[in-house]
Each structure stands twice: as structure tokens, then as C-alpha cells.
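Novice: Give me the fold of what follows.
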Amino acid sequence: MTVALSIAVFTIAYILIASERVHKTIAALAGGGVVVLVGIVGSDDVFYSHRTGIDWNVLFLLLGMMIIVGVLRQTGIFEYVAIWAAKRAKGSALRVMILLVLITATASGFLDNVTTVLLIAPVTMLVCERLEVAPTPFLIAEVLASNIGGAATLIGDPPNIIIGSRAGLSFNDFFWNLTPIVLIELAVFTLLLPRLFRGSFEVDPERAADVMQLEEREAIRDPRLLVKCGIVLGAVFAGFFGHPVFHLEPSLVALLGAGVLVLISGLPQRDYLSAVEWETLLFFVGLFVMIGALVKTGVIGRLAKFATELTGRNALVATMLILVVSAVLSGVIDNIPYVATMSPLVAELVEHVDHPAQADALWWALALGADFGGNLTAVGASANVVMLGIAKRSDHPISFWEFTRKGIVVTAVTIVVAAPYLWLRYFAFA
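Specialist: Model (predicted):
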């Protein structure tokens, strides 16, 4: 009974989110409330369980970085970068998109992709405002690029951190094994942009000429605050990179950085809280509770186990099945809880594979499938939800299906490119 009910609640909530008949935050919170009220999950499951509860690390990482972005916005640095990018692209909207996509993907390899999206979105809005073009295609392209670029390293995407911990894989393991395919995927994605966003690059020549006359240095409104932000951001990033040394979770690092920056900036509350996406944070709360119900009742575990049983003892078949299944399920169910559930099952499969390279291929298939699969739908990855929230607050809402139409194409292409890479590197030439 609880299994069927948890599936029904999640399905109905997901349909409401996808159809946009009900606001996604209301749908997610209502679904979470139902599974709590009927007793599928209790307070211990919701607030204290790492397996079935709210992922507080994700929520507080988002909150901390949103506050930091709110303070940083007061300096004028986003206007500076916007003008710089537009001038380097010589006013071409397509070149601006390519430049911002490459910046986003590169940053996502060394920062959490949600953090990257929070930093790049304000820049994008300002560039598009200067060129008088719609920002929606640019925002979608950037979040797709962030999920691709985040696959390159251990710290680029939360699912990679889970996999690294479970499999004992280091930062260097991820870098040397996944960065090559990510670079290939980015090249393919860049070539795909003109077709994927056809009709989005018309710019008035006079507007482009006006942009070329702008002086980016004049955009900096508060140089002293910018220096303070630079120091705090440097310390925050050092905390992210220095996790093995300091043993501080990224969420705590972000909150500490936000607190220090609020203290030394002297800004009023309305300024540093203006960038906080409260609706997005509450949406995650409801989503985590509903998915926790699916985890507790064994639904996700059964799906993952069924997929692994189909592979038998054939490592190549297992690798390809994990890649495809992970891409599909991660697009429907947030890739963080999916990877957390799938990791123990992949670990069981690895024990039956004698060849070390082929055993590692199972882990790389899980990482690539989950990371690239996050692009499949608007709720497939945390960065997607955050970007949609930013777009809505900026009066440029992106619908579930508008995002998903592009995401399906990009996910299909990236998985098709990843499959031969895994076969060639770990099986054909292992």
C-alpha cells in the first residue's frame, strides 16, 4: 500500500509540475505533505536521515551562495563582465552564447554547478539586456553546459562526490578519466548551439555598435566592496578545494562566507537577501521529501536492482545499461538521490568484474549517465531548478517543456557520444 501511494503521489506531483497547471513549489510541497501525513515518512526520515531526508547540504549551499551573489551584485562586477563579454564577441549574440557557455562549463568543473549558475545568470541577463535579445535561450544553454562541464571532476557535480566516496576514486581519477570525454562533449554541444537555438541571435547592428563603445571599468560602482568580495570568495573557493584538509562541507563553507561578507559589507538586509530564491529552496524541500518516500519504500532500489540484474556478468552490457538507465532516471528523478541509491548496486556489480579498467567503467558510466541525464528535464539536476527560479524572478520564465525540449536533444547526443568513448577506452583498447 505504501509503495503504491508513494508512487502515486510522486507521479501526480510530477505531472502537475510538468503541466504547469500548479506552481512547481506548491505541487512539490503538497506532495511532500501528503507522504508525511499518511505516515510513509516521519520527522526522523525528513529531517535527520541522510538516505531519505532533506539534503540540508544542498539547501544551505544554495542559500549561502545566493547571499554571496546578492552582495556581489552591489559592486557592479556583473555589469563589468557583461560588457567585457559582449565586446569580446564584437556584439554577435551567437559568439556571446558560445563564450558564456564555455565559461560556464569550465567553471562548473572546478565549482559546484549550482554555484556556477548562480554566478553566471546575472551576467547573462545584463549581456542580453545590452544587446536587446531574449535571455531565455542563453540561460538554457548555460545550465545545459554546466551539467556537462560538471562531469569533468570529482567536485563538479554532487553525484560525482557520492560516487567518489563510494568507489574510493580520487580527484585525479575523475580528471583523467572524464575530462577527455567532457571536452569532446563540449565541442559537440558548441556546434549544436546554432541549430538548437535557431532564430535567437538577431541583434540590431546599431545596438551592437553602441555596446562596443561602452567602457567596462565604469560599471564598477563600489571598488572597495569588490575587493572584500574577492577576498571572501577566494577563501570560499579555497574551502571547497581544501575539503580533504579542512573537512568542512561546502554548505558550511558557503554559509560562513556569506556571514562574513554580510558582516563586513555593511549592506542593508534588502540588498543581500534580494538574490535568495526562496521558492526554489522550498521546491527542493518538497522534492526531497517525496523522493525520500520512494527511497524508504524501496521503489528506487527495486528499479535500480532490476536494471542491474538484466546485465548478468557481462561488463560491457552492464556499462551501457547503467549509462542509459542512469540518463533516463536521472532526468526524471533528481540525480543526487538516484546516484545515492544506485551506488551500492554498482559496487556489487564491480565485485564480479575481473578486469580493473572494466570495473571502473561501471562507475564512469554511472557518473556520465547521471550528470548528462540531469539535462533531460527541468527537474533533472539542482542547477536546472535554480536557473528556472532565477529566470522567473527576472520576468523571463522558462516553462518545463521549453527546457525539456532542448534537454532531450542534448541528453541524447551526449549519451550517444559517451557510449563509444566508454567502449573504446575501457574495453576495445583496455
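
Novice: hey, let's count contacts and neighbours off CA atoms from now on
Specialist: OK.

Novice: What are the neighbouring residues in contact with residue 361?
Specialist: 319, 422, 426 (CA atoms under 8 Å, 6 or more residues apart in numbering).

Novice: any chance of the residues you listed in a markdown table, plus neighbour count?
Specialist: As requested, the contacts of residue 361 are exported to a markdown table (neighbours: other CA atoms under 10 Å):
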| residue | neighbour count |
| --- | --- |
| 319 | 26 |
| 422 | 24 |
| 426 | 20 |
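
Novice: Out of those, which sit inside helices?
Specialist: 319, 422 (DSSP state H).

Novice: Pipe the contacts of residue 361 into JSON lines and attach distance to residue 199 per row.
Specialist: Listed next are the contacts of residue 361 as JSON lines, based on distance: CA to CA, whole Å:
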{"residue": "319", "distance to residue 199": "38"}
{"residue": "422", "distance to residue 199": "35"}
{"residue": "426", "distance to residue 199": "41"}
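
Novice: what's the closest of the contacts of residue 361 to residue 133?
Specialist: residue 422 (39.3 Å; CA to CA).

Novice: just the helices in the stretch 151-300 of the chain please.
Specialist: 158-167, 171-196, 205-212, 223-241, 243-246, 250-265, 269-272, 278-296, 299-309 (DSSP state H, counting those that start in this stretch).

Novice: Can you tell me which of these is nearest to residue 34?
Specialist: The nearest among the helices of the stretch 151-300 of the chain, by CA to CA, is helix 278-296 at 8.8 Å.

Novice: and the helices of the stretch 151-300 of the chain, which is most packed in?
Specialist: Highest mean neighbour count of those: helix 278-296, a mean of 23 (counted as mean count of other CA atoms under 10 Å).

Novice: here's the other one to compare against:
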Amino acid sequence: MTTMLALLIFVASYCLIMTEKWNRAIVALSGGALLLITEVLDWEEAIGFIDWETIALLFSMMVLVSITKKTGVFSFAAIKLAQMVKGRPVPLLIVTALFTAVGSAFLDNVTTVMLFVPVLLSLVDRLKLPAFPYLLTTILCANIGGTATLIGDPPNIMIGQAVEHFTFLSFLYHLGPVVLIIFTLVLAIILLLFKNKLIYDQHLAHQLMDMNARENVVVDKLLFHSILALMLTITGFMLHPIIHMDITTIAVSGALLLLFLTDKQIEVERVFEEVEWVTLFFFIGLFMLVGGLEKVGIIDEIARGMMVISGGDMPVTSMMMLWISGLLSGIVDNIPFVAAMIPVVQELQGYGMMNVDPIWWSLALGACLGGNATLIGASANVVVAGIAASHKHPIPFIKFALYGIPVMLLSLLICSVYVFLRYLVPFLS
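Specialist: Below is the predicted model:
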């Protein structure tokens, strides 16, 4: 009975989120509350299932962005970026894809979209361009780029912490080539789909080229303090594999440093008012919903079923891990899913599978790229949707899925060929 309740509440909440008739945070939190009311979870369990590190990371980056944007530096960056491509929509889309993918690989995708999306939306509004193609590109390329490195996407960070011999260069060496292939194909498809909808307005472009970007920047202590805190935080992210400090601690430290430095200039209450609370509470509700599935053993049963079906065969297990993690990560957030799968992969060594690295790489590829399927498939998706909604550019759930699901399926097909040729051929002899 408890299992059916947890599953029913999750499915009902998911369907209501898809309809978009109610605020997604209210729906997710209501689902979490129902799990408590029906005693599927108690409060201690519910709080335990919430990934507070992710919440703290998001909150800290929101604080950094909230203070920094008051300096006008984001508007400056937006104008400079637009002037670099001379206000042309298609080159701007390409720059958006490249910036997001590279930034997501060498920072992390959540930080990248938090820093870039406000700039992008400011730019789109100035040029009177449709926001959806650019937001879609940002989300897809953030998840694709984040797949390439240890710190690019939360699932990779979790896998890197679980496997001692995986380093930053290991992820880049093993996942970088297939990520580059997928990125190139997806960008080509996006350009093919949207290039005729991105109309170049010569008048607006000329107005933009005549603008003085520096007029938007307020040069004072706030600017220097904001840039200092941001640069220190970003440097900390990049040095994460060397200094062995988790990125949440780095982000929280950066946010607190900036709050201390700007305490006399901006009231903390004003900063907190601009935090995307809807996004944070949506994550809390989502973690509780997935926690309900974990509590009743549904996710564990999926994992055990994989072992029974594969019979411990390396090629079959790797392919199953790739596709199941990819498909499920589009439905549930990939962070709790990977947390549930890590012990399963570790147990495979107890069944006589000495080298399980191909399975780890399959899990990383599936979880990261599967997140492109829906708006709740990955942390970056939820963050972009929240920022876009606050700027009056909401992303429809179904509309995104119509593009996201095909991209996810194409990505998994490419990864299947890649994993098979690079890792699994020796196991067939």
C-alpha cells in the first residue's frame, strides 16, 4: 500500500507540473506534504532525502548573481556580446551555445547558467528576439558541456567522489570526445530548426552598435567587491580537484564574503528578496518526491532488476545502465537517481566484475545527457526555467519536452555506439 501511495503521489505531482496550471513549487511541495500526511515519509526521513548541498550551492550562487547584477556588469557583458556578433541572431545563438558548453565544462552548468541567463535575456529583449530558442540552446548545451568534466554536472561530481582513480583529466579524456560529437550535432539541429525564426532587425542592431556599454556599469566599491568575490569563487571551482574542497563550500564562502564586503552598501534583506525562492522550494519538493520512491524501494528494485536481466554481462550491463539512467534522469532529477545507483555499481565488483569503469562512464553519460529530456531532468534546467519565468519569459514544459526528448534520444544513441566501440568490444571475445 505504501509503495502504491508513493508512486501515485509522484505520478500525480509530475502530471500537474506538466500541465503548468499551478506553480511548480506549490505542486512539488504539496506532493511532499502528502507523503508526510500518508506517513510514507516522516519528517526526519524527508529532511534527509533533501540534498541540502545542492540547495546551498544554488542559494549561494543566487546571492552572488543578485549583488553583482546591481553593478550593471551583466548589462555591459550583454551589450559587448551583441556588438561582437553585430546584433545578428544566428551568430548570437552559436555564441550562446559555445559559451554555455565551455563554461559548463570548466565551472559547472548550474553556475554557468546563473551567470549567463540574465545577460542573455537582457540581450534578447534589446534585440526583440524570441527568447525560447536561446533558452533551449542554453539548457541543452549546459547539460552537454557539463557532461565532459568532473565538475561540470552534479552527477559527475558524485561519481568522481565515489571512484578514487577518476580525476578531472579522466572525465575529459573518456567523455570529452563523445560530448564534442553530440554538441556539434545538436547545435546543427538547433540552427536548422530556428534560423528562419530569428529575424535580423537592422535598425535595432545599429542602435545596439552605437551604444556605449560602459554607461551601464557603476564603477564603485560594489563593482570591485562583486568581481573579486565572483573571481575567487570561480577560481575555487576550477581548482576543486587540487584543493579538495567541495564546490558547495566554495560557493557558500564566496557568497558570505560578498555579503560582508557589501553590507554597508546593500541591505541583506534586499539581496534575499531577489533570490529565486520558487526554484529552491521546487527542488526541496522534488527531492522529497524522489525520496518517497527511494524509501519504498522502487529505485532499488529498478537497480536490482538491471542486475537480474543483465546476468552480470559487462556489455549488457553497460548498455542498460546508459539507457535506464538516461530515460529515468529525464523524469526524476538526476542527482538523487545517481545517488541511488552508485552503491549498485560498487556492488557489481562483488559479483566478479573487476573492471567496472565502462559502467561508471555509462552512468555518467546517461544521467547527465538524460537530463535534457524535460525541464525537471537536471538542476540547470530548473534554474534556467526559474530565471526565465522571473524575467517574463516562461518556458512551457511540454514545448521544451518536444525538443528535449529527441535530443536526449539522439544523445543516448550516439553514446551507445561510442561506449560499445571504445569499451565493450574487448568483452565480446
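
Novice: Once they're superposed, what TM-score comes out?
Specialist: Remark: TM-score between the superposed chains equals 0.94 [TM-score structural alignment, normalised by the length of structure 2]; 424 aligned residues with a CA RMSD of 1.9 Å.

Novice: thinking again about what came up before, closest one to residue 31 of structure 1 among the helices of the stretch 151-300 of structure 1?
Specialist: Using CA to CA, the helices of the stretch 151-300 of structure 1 put helix 278-296 closest to residue 31 of structure 1, at 6.3 Å.

Novice: And the contacts of that closest one?
Specialist: 3, 6-7, 9-10, 24-26, 28-33, 35, 40-41, 45-46, 51-55, 59, 62-63, 300-301, 333, 337, 341, 385-386, 389.

Novice: so that helix versus helix 299-309, what angle?
Specialist: If you take axes from the mean of the first three to the mean of the last three CA atoms, to 10 degrees, helix 278-296 of structure 1 sits at 60 degrees to helix 299-309.

Novice: Which one of the helices of the stretch 151-300 of structure 1 lies nearest to residue 121 of structure 1?
Specialist: Across these, closest to residue 121 of structure 1 is helix 278-296 (CA to CA), at 15.0 Å.

Novice: Pull up the distance across stretch 149-166 of structure 1, start to finish.
Specialist: 22 Å (CA to CA, to the nearest Å).

Novice: My error: substitute stretch 145-153 of structure 1 in the last question.
Specialist: In stretch 145-153 of structure 1, first residue to last residue: 14 Å (CA to CA).

Novice: Would you mind giving the residues in structure 2 matched to that stretch?
Specialist: Aligned by TM-score structural alignment, stretch 145-153 of structure 1 falls on residues 141-149 of structure 2.

Novice: Next, the buried residues of the matching stretch.
Specialist: Using 16 or more other CA atoms under 10 Å as the test for burial, stretch 141-149 of structure 2 gives 141, 142, 143, 144, 145, 146, 147, 148, 149.

Novice: how big's the offset between the helix or strand containing the third one and structure 1?
Specialist: In other words, residue 143 of structure 2. Element membership of residue 143 of structure 2, judged by DSSP states H and E, is helix 131-146. In the superposition with structure 1, the average deviation recorded for helix 131-146 of structure 2 is 1.0 Å (mean CA distance after the TM-score superposition for structure 1).

Novice: Between helix 168-194 and that helix, find me the angle.
Specialist: 160 degrees.

Novice: Not counting helix 131-146 of structure 2 itself, show me its contacts.
Specialist: By CA under 8 Å, 6+ apart, helix 131-146 of structure 2 touches 93, 96-98, 100-106, 108-109, 112-113, 117, 120-121, 124, 152-153, 179, 182-183, 187, 190, 194, 368-369, 371-372, 378, 380-381, 384, 388, 393, 395, 400, 404.

Novice: Excluding covalently adjacent residues, which one is nearest to the most centrally placed residue in structure 1?
Specialist: Centroid-nearest residue in structure 1, with CA atoms, centre = their mean: residue 383, separated by 3.2 Å. Of all residues not flanking residue 383 of structure 1 in the chain, residue 114 sits nearest, at 4.6 Å (CA to CA, 6 or more residues apart in numbering).
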